[in-house]
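> Provided below are the primary sequence and the corresponding predicted coordinates.
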Amino acid sequence: MNLLTVLAPLEGFETPGVQSFDFPGLFGIPWLNRILLQAVVSLIIIMAFWLVMSRKRALVPSKGQFIGESAYMFVRNSIGRDVIGHDFKKWVPLLVALFSFVLVNNLWGVFPLTLVPTASHVGWAYGLAGLVWVIYNGIGIRKFGFFGYLKHVTVPPGVPLWMYPLIIPLEFLSNIIVRPATLSLRLFANMFAGHLLVLVFVLGGEYLIVESEPIFNKVAGVVSLLFSLVIFALELFVQSLQAYIFTMLTAQYISSATAEEH
């Protein structure tokens, strides 16, 4: 038995679910909702952050410059250099931008005025994964040619000829079809489940305290709200981790698409 099954029978309590992620559009335009606004605001914040961090650079960095340089070097070295290898520098701007965008949009889930990550709507996760898919396949085709790239991603070196009918479909499915699906669904599922869990504990705790009469329910409501703080801390970790994983996998896909040997 979980909290959902306990709260569902209580009169007047609406169990959080998929409907909790539906937001009305502004000015009667369905797609012009708070999720889109969050994404637009995140772009403004990210551009402003990196513009400020890149100005007035000094040999002895200020606190702001130190924060910006630390973030940049983390993505540059821990993701770009370590995953892509010697030809990583030209991909660092993409990786920094991608990491920044995913991280800020994930952190909307713990910001008091929003409390919903942008990627909790699956379309945004699909869009980001689709962008990555176009990039790593595009650079692979540019380097090897269309048919050369297909051979590169579907025929591992050293595989005997008689195994081609089995290996080629599996490799094509894995590298071309499954990668963007898993990349998007991993991000979406973590953001959706985390936000839903927060809703259950916060709304359930509020209902038990305000609307329920038995003292046991009120105590349970207080415990639920306190536990929601733990969930928020866990969500902060998961949101940062998912931004890292998404960017790291992007670097891995770029590396595999351009490697001389698959």
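Received, thanks.

> drop to CA atoms for contacts and neighbour counts, all remaining ones
OK.

> how near is the residue most central in space within the chain to Trp124?
Central residue of the chain (CA atoms, centre = their mean): Leu187, 4.2 Å from the mean position. Applying CA to CA, to the nearest Å, the value for Leu187 to Trp124 is 10 Å.

> before we move on, the earlier item: hmm, the residue nearest to the centre of the chain is touching Ala125, no?
Yes - at 6.5 Å, Leu187 counts as touching Ala125 under the criterion of CA atoms under 8 Å.

> longest single helix anywhere in the chain?
helix 215-258 (DSSP state H).

> just checking, what packs against it?
helix 92-107, helix 122-144, helix 146-154, helix 179-210 (3 or more CA pairs under 8 Å, 6 or more residues apart in numbering; DSSP states H and E).

> who touches both of Leu187 and Ala125?
Ala119 (CA atoms under 8 Å, 6 or more residues apart in numbering).

> dropping in the other structure now:
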Amino acid sequence: MLISTVLSVKADGSGFTGPSIDDFFPPVLLFPGTPFEINRLMAIRILVVVLLVLFFWLATRNLKLRPSRAQVGFEYLVGFVRNGIVYEPLGERLGKRYEAFIMTLFFLILGMNLTGVIPGLQLSGTSAIGLPAVLAIITWGVFIHAGFREKGWKYLKDTLFPPGVPWFLYILLTPLEFLSTFIVRPVTLALRLTMNMIGGHMLLVLCFTATQFFFFTVLADGNLIGLLGVGTFAFGLIFMVLEIFIEVLQAYVFAILASIYIQLSVVDEH
């Protein structure tokens, strides 16, 4: 009761304000009212793309047979994605064909996710549905294209009418296969990524906003309840480490699922 009373009153009487969904719709910074309107979220996305291009240019412009430590680290990272996410599900032939696409997915999503824990940015580029939805739609188009490229119209037959099933079950099975393959896959790709980034942002903002409130409002007024800010700050640091793990994991999950969906599109039976 005492803590809830403290949280309900600020020094200015306006009350404690936690994070809200409005955080993901920041005010416009540049070109308001035009198709080129840029808010904080769009600025973060542009910054990530520029930094990724710069990173890969710097990392690959002077590769040596006797690599430096930085080159070893870069090659290990790229090799992990190439071998573990691309070649393991797809094999060498298909892996070479879709390697650039899947690696782009992984590093783009990873870069966008990590901005959520960088001081000064503190908002993931994938925390609003627009970018995850675009990436999911592109992935949807790629795995459908892969199926038609490998099997032609037989791709639809194999997808919607799995072999070895009694004909009367197709009445139920075919609509389910259509929904699962062509609707559920892209929707879950986009929603899984977005919801994880939203949840992580809300949790971190709650912890650090509460810390600021306890230290600079409650404790500053001489109320020792403000020492609870030590706990909220500690929880914030713990959740930040957890959030970094989740951000890396979500980039991995999105990329590996893209590989798996491509592989499912080209196999003879699934």
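Perfect, thanks for sending it. Everything quoted here is computed from the prediction, not taken from an experiment.

> where's the residue nearest to the centre of the first structure relative to Phe216 of the first structure, distance?
37 Å.

> what does Met163 of the first structure give?
Noted for Met163 of the first structure: a distance of 65 Å to Phe216 of the first structure, by CA to CA.

> now do the same contact list for the alignment partner in the first structure of Leu121 of the second structure.
Residue pairing (TM-score structural alignment): Leu121 of the second structure is matched to Thr114 of the first structure. The contact partners of Thr114 of the first structure, taken as CA under 8 Å, 6+ apart, are Trp108.

> do you know how far Thr114 of the first structure is from Val104 of the first structure?
12 Å.

> ok, Pro9 of the first structure next?
37 Å.

> before we move on, what about Leu4 of the first structure?
Leu4 of the first structure is 30 Å from Val104 of the first structure, by CA to CA.

> which one's more surrounded, the two?
Val104 (22 against 15; other CA atoms under 10 Å).

> map that one onto the second structure.
Match for Val104 of the first structure (TM-score structural alignment): Gly111.

> show me what Val253 of the second structure lines up with in the first structure.
So, by TM-score structural alignment, Val253 of the second structure is matched to Ile245.

> ok, and what's touching stretch 70-88 of the second structure?
Contacts of stretch 70-88 of the second structure (CA under 8 Å, 6+ apart): 59, 63, 94-96, 98-99, 102-103, 106, 252, 255-256, 259.

> turn the residues you listed into a markdown table, including neighbour count.
Formatted as a markdown table, the contacts of stretch 70-88 of the second structure follow (neighbours: other CA atoms under 10 Å):
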| residue | neighbour count |
| --- | --- |
| Ala59 | 15 |
| Leu63 | 12 |
| Leu94 | 17 |
| Gly95 | 21 |
| Lys96 | 13 |
| Tyr98 | 19 |
| Glu99 | 20 |
| Ile102 | 23 |
| Met103 | 17 |
| Phe106 | 21 |
| Tyr252 | 20 |
| Ala255 | 25 |
| Ile256 | 21 |
| Ser259 | 26 |
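
> looking at those, which one is closest to Gly152 of the second structure?
Comparing the contacts of stretch 70-88 of the second structure against Gly152 of the second structure with CA to CA picks out Leu94 as the nearest, at 16.2 Å.

> the closest one sits in which helix or strand?
Element membership for Leu94 of the second structure (DSSP states H and E) is helix 88-114.

> just how off-centre is that helix within its chain?
With CA atoms, centre = their mean, to the nearest Å as the basis, helix 88-114 of the second structure stands 14 Å off its chain's centre.

> now do stretch 191-208 of the first structure
The chain centre lies 20 Å from the centre of stretch 191-208 of the first structure; the measure is CA atoms, centre = their mean.
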